[in-house]
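J.: The following comprises the amino acid sequence and a computationally predicted model.
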Amino acid sequence: MIQTEKVLEFDRIKKMWSELALTEWAKEKIRDTSLCMSESELMAKQRETSEARELLEKNGNPPLVSLSGIRECVQTAVKGGCLSISQLEDVEKALVAVMRLKSYLSRSKQWEISLAYYEENLDYLDNLKEAIGQQIRNGRIDDNASKDLKSFRDEIERNERRMRERADAVIRANKESLSDSFSTLRNGHICIPVKKEYKYKIKGNVIDKSSTGSTVFIEPSSVGKYYEALQVLRVNEENEEHRILYSLSAMAADYGEILEQNISMIEKLDFIFSKGKLSLEYDGTEPKINTERYIRLEDGRHPLMALTECVPLQFEIGKSFDGVVITGPNTGGKTVAIKTVALNCMMAQCGLHVACKKAEICMNSNFLCDIGDGQNISENLSTFSAHMMNVLEILKRVNKDSLVIMDELGSGTDPTEGMGIAVAILEELQRSESLFLVTTHYPEVKQYADKKSRIKNAKMTFDKESLKPLYQLVIGEAGESCAFYIAGKMGMPEEMLKTAMKAAYGNDEIPEDLKQVVSKNHLENKRVCGIQKRKRRSRGAQKTQEFQLGDSVLVYPDKKIGIICRTANEKGVLRVQMADRKIWINHKRIKLYVAAEKLYPDDYDFSIIFDSVKNRKLRHQVDRGKTIEEEITIDD
């Protein structure tokens, strides 16, 4: 079912539907919605959807709320737990929502819509709502929630005021001993900031000190005597608050069963109204449900397509024929047509309205689909293999109450064999007595359908002048691929078209309405740029760029600068002096940067740069005619 929902895009319908619900229960029920197999139950579901839509149109959106966490609150209270202030406020908000929803449904009774009478199943528990509202306000227990609580809080306020007054009196009397002229609260005690050197001057308890240690925070003795009394009062206040919360929680527990009923009713109404909202989204209609294996759609649309993009579909199957074979050009809307039929039928059997002007829908035991190329790389299946695996699975599960749709029947293999397989599949579908819609390009399949009384050919219309599909389904006529018309209109010459027609049909006779067009067609050879081959030289003819001793060059790819210290040999390899070493490199990897003649005089002695001091001395001695026993080392 999940795979079929995805193929037919019912999963997208569910997503759109779920976004219109508020409660988690309704969203979960939408996700779990499946085909309804009871005729009476399905008719009741359709009636609910229609009434919800009618109420939405006449009375606007109902005041539904999400009820997040309310059921958990009620369960906690029933088990004897104490609800927090925020939880009790949530219960109160839920009861307010119940009251508003009850009022909404009560007003709706004037139109005598049965859905409005769900109002009688709601009880907003005025006693509980008022009790919570009176004792809890703005996120805290109200002072007037009880006499004792008021008394404790008043006494706490008086004590805190006296403590401040005593602290202020000490500050006024000891200004020169203090770091600041105001009291502060430290660890729950009212303290005054006293300079370290005067801490023994102020009677009281040291509660804290500053980070530098230069200031100590002292609770004066005149203040401290109130602290213990204040702590007792706060314990009493806390105990009284807990008593009030337990009392309200117990009251909620007493009404636990009614609260659960309210929650369940709101969730149910949320689900029902979400169906009405969805119907308004795509302007749906309640279909007539039958078990007579008959489907008729008048002005059918795909619910996920914009109204402006849809060409209304007229479709009928089940009375005089059980199967439809749809043919026509590619991009002509064949796949959209069969998906529109199947998707509307699936929606109807899930209790939703259909995207049609009028519709009669039969109940189906299952929906069996083979759409898309189905190629499965992970299982190493080709398009045809995947198709066949899916088709065989469909044939195992099909029965007389199934609705089957197959796209491009027998495609993905040799045309002759594919045609034979397509016919065999149609024979098997006929034998099952199911309702089926298939699309194909095989002319032999069209001829086969013509000979069968319970199968009808159908075509998607095509405008031969504009070469555009019209997306209209015509049952009772076989469609054409229109390939020759499209090729001729697009400029295929007459001779090529004759060759194509002879190969396809055994004769090269071109239809009259196409002759005038193709007779003017011819192929013009357009000039395109030719390939330019590089000039090849023999190895002996290759020349190296001549670099001179002392030339400054760039060494690629890093573009570092070096100096030629030995010119190229017969292989075009040079010696280059880099900043930190000498390297051998092919002449193709260097580029002249500055010529030696611009850097050095004509008689410049390059041995100053390239030779070691030792070698230069030995060469100097040789030049003066001296005999030397040491060898002059050449750096290679």
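T.: On my side now, so go ahead.
J.: For the rest of this, base every contact and every neighbour count on C-alpha atoms.
T.: Will do.
J.: ok, Leu395 touching Glu427?
T.: No: with contact defined as C-alpha atoms under 8 Å, Leu395 does not count as touching Glu427 (10.9 Å).
J.: next SSE after the helix or strand where Glu28 lies?
T.: With elements delineated by DSSP states H and E, Glu28 resides in helix 24-31, which encompasses its position. Next along the chain after helix 24-31, taking DSSP H and E as the criterion, comes helix 39-59.
J.: what helices or strands is that following helix leaning on?
T.: helix 85-108, helix 256-282, strand 288-290 (3 or more C-alpha pairs under 8 Å, 6 or more residues apart in numbering; DSSP states H and E).
J.: now with 6 Å?
T.: Using 3 or more C-alpha pairs under 6 Å, 6 or more residues apart in numbering; DSSP states H and E, the elements in contact with helix 39-59 are helix 256-282.
J.: Which secondary structure elements does the helix ranked longest in the chain sit against?
T.: Counting residues, the longest helix in the chain under DSSP state H turns out to be helix 221-254. With contacts taken as 3+ C-alpha pairs under 6 Å, 6+ apart, helix 221-254 sits against helix 70-78, helix 147-173.
J.: buried ones in the longest one?
T.: Of the residues in helix 147-173, those scored as buried under the neighbour-count criterion (16 or more other C-alpha atoms under 10 Å) are 149-150, 152-153, 155-156, 159-160, 163-164, 166-167, 170-171.
J.: A further structure is provided below for comparison with the first:
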Amino acid sequence: MAFTEWAGVCAQLARHTESKAGRLAAQAMTPSCEAAEVRALQDTTREAQALLARDACCEMRSLSDLVDLYARASEQGRPLSARELVGVAQTIRLGDRAAEAFASSPRLSALVAREAEVVSVQTELADLIEASVGPYGQVLDTASELLGRLRSEIASQRVSLDAELSQLCQNGSLMLALVQHRPVEREGTPCLLVKQGELGRVPGPIVDRQPEGFYVHPDALAGSYNVLRDLLIAAEEEALRISDALSARAMGLRVDLERLAAGLIAADLHQAMARYGQDAEGVLVEASEDASLLLRGALHPILARQGECVPLDLELGSDSRLLMISGPNGGGKTAAMKTLGLTALLTQCGCPVPVQSGRLPVYRAFACVAEARSSVGAGVSTFQAHARDLAAALEGARPGALVLLDEIGVGTDPGEAAALAQAFLELLLERELRILATTHLGPLKRFAQEEPRCQNAAVSLDGEGRPTFALLLGQSGRSYALEVVRQAGLPDSLIQRAAELHRGEG
């Protein structure tokens, strides 16, 4: 549904989420096509709206997407890292806070519900992780007695090595070779900074090279460096052992933890929907039992934020399956179509929409055919591309789907285009689809006027030739092509000649 600017609306919603996982879920949001599920989603959002009204939403910033986290670790054949374990613990704690915050909200509470035994096991894991790993993913000295002792010895060895280096710096034969007459830290170990061209005076492994000189572990202290290196390796191995052991426990709880994370992501999304609705002054549109449609004061979600939107009023009975909108370019035909499409998509995600009131059927699928683009390199003309889009829409359509057709039949002879478009629309009507189409073609306006399952609507210009953007049901609209090109600055003589030719054709 790229034609409707669905991605832009999802991005608007994503800005109201609190976690990265929630943001990604909003950006990838897809509508439900089952009426019962749509109503359940709306009920969950209503609970979030009630929490928002009491300023009692659950804060979700510490939420990690454990489904993605576990998947990446499994794909790479590795245990969870210490930093990832912090995310596991934070998500478990968030589950506890969410259960408390949602206690009076049955549907939100169900998203984070866990059996008492599961809560106990997860809490124990969170306790172990927090006792062993710091908030930035560093394994703590207190994680084990051995790690604490090793790190204490490392600190002592650093002090000893620093003292030995300081003594070397006072050696008269070395002083001229040094940039600084004191030890310097490089890559976690004390070194000597040796001038360019003076390495012969201070032999030893080079740790790093910079414009100011070489960072060297002098051979004179090789034994002390080996002691330090051995301690560092032992400490790293112990920290890795602790992290791997915690990872094994977390992996054992993967199914329940993924379920908890998924529920928290859904809760973050519903709370975001409540905030979005508040920001957009939106309401939850009723999911109707039949195919009838009623919108009062509906706004295009993106244009409304830009302050450039005329409210849309639209009412169609359950017997009206096709609405044909005609009128001038720039008059609001496509905007009206997108407004209905976005309103339906948001509604079927359980999200409030910027509308005063409304009722929509739950569409079984969505399809659209918009302006097609030619591809010279691929040898595809504009009309060929349009025909392929029509075929794709036809293949994916099923009874109860909403199909949006913007300027159906463009790119070829108008007479043939109108015939093709009418045949296509008749086929869609036979398949019991709901269709919103725009056109400039007279035969299609007449078809919509005569076909009992269809209804015309028009957008128009005011007395000064400016678009009103209002949708007028029961009318077909003029294209006002000559008025539009006059405003665009084409010569009056050209426009007068075009008017003469048009009257001649009539």
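T.: Structure received. Since we're looking at a predicted model, the values are computed, not measured.
J.: Do you know the score for how well these two fit?
T.: TM-score for the superposed pair, counting by TM-score structural alignment, normalised by the length of structure 2: 0.71. Supporting figures: 471 aligned residues with a C-alpha RMSD of 5.1 Å.
J.: Apart from its chain neighbours, what residue comes closest to Leu592 of structure 1?
T.: Nearest residue to Leu592 of structure 1, sequence neighbours excluded (C-alpha to C-alpha, 6 or more residues apart in numbering): Val553, at 4.5 Å.
J.: residues in structure 2 aligned with the strand or helix carrying that neighbour?
T.: Element membership for Val553 of structure 1, per DSSP H and E: strand 552-555. Alignment note (TM-score structural alignment): strand 552-555 of structure 1 is unmatched in structure 2.
J.: who's in contact with that strand?
T.: 560-563, 590-594 (C-alpha atoms under 6 Å, 6 or more residues apart in numbering).
J.: now stretch 416-427 of structure 2
T.: Counting by C-alpha under 6 Å, 6+ apart, the neighbours of stretch 416-427 of structure 2 from elsewhere in the structure are Gly409.
J.: can you rerun that using 8 Å?
T.: Stretch 416-427 of structure 2 is contacted by residues 408-410, 441, 443-444, 447 when judged by C-alpha atoms under 8 Å, 6 or more residues apart in numbering.
J.: What count of nearby residues applies to Asp319 of structure 2?
T.: Summarising burial for Asp319 of structure 2: neighbours were counted as other C-alpha atoms under 10 Å, giving 12.
J.: I'd say it and Arg453 touch.
T.: Yes: in this structure, Asp319 of structure 2 is within contact of Arg453 by C-alpha under 8 Å, at 6.1 Å.
J.: thinking again about what came up before, including distance to Ile132 of structure 1, could the helices and strands packed on helix 221-254 of structure 1 go into TSV?
T.: Below are these laid out as TSV (distance: least, C-alpha to C-alpha, whole Å):
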stretch	distance to Ile132 of structure 1
helix 70-78	14
helix 147-173	16
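J.: right, so of the ones you listed, which gets closest to Ser402 of structure 1?
T.: Proximity to Ser402 of structure 1, assessed across those by C-alpha to C-alpha, is greatest for helix 70-78 (41.1 Å).
J.: what comes up buried for that closest one?
T.: Neighbour counts over helix 70-78 of structure 1 (16+ other C-alpha under 10 Å) mark 70-71, 73-78 as buried.
J.: and what of stretch 11-30 of structure 2?
T.: The neighbour-count check on stretch 11-30 of structure 2 (16+ other C-alpha under 10 Å) flags 11-27, 29 as buried.
J.: can you check stretch 179-191 of structure 1 too?
T.: 179, 183-184, 189-191.
J.: Quick check: of the residues you listed, which lies closest to Val336 of structure 1?
T.: Nearest to Val336 of structure 1 among the buried residues of stretch 179-191 of structure 1, counting by C-alpha to C-alpha, is Thr184 at 76.2 Å.
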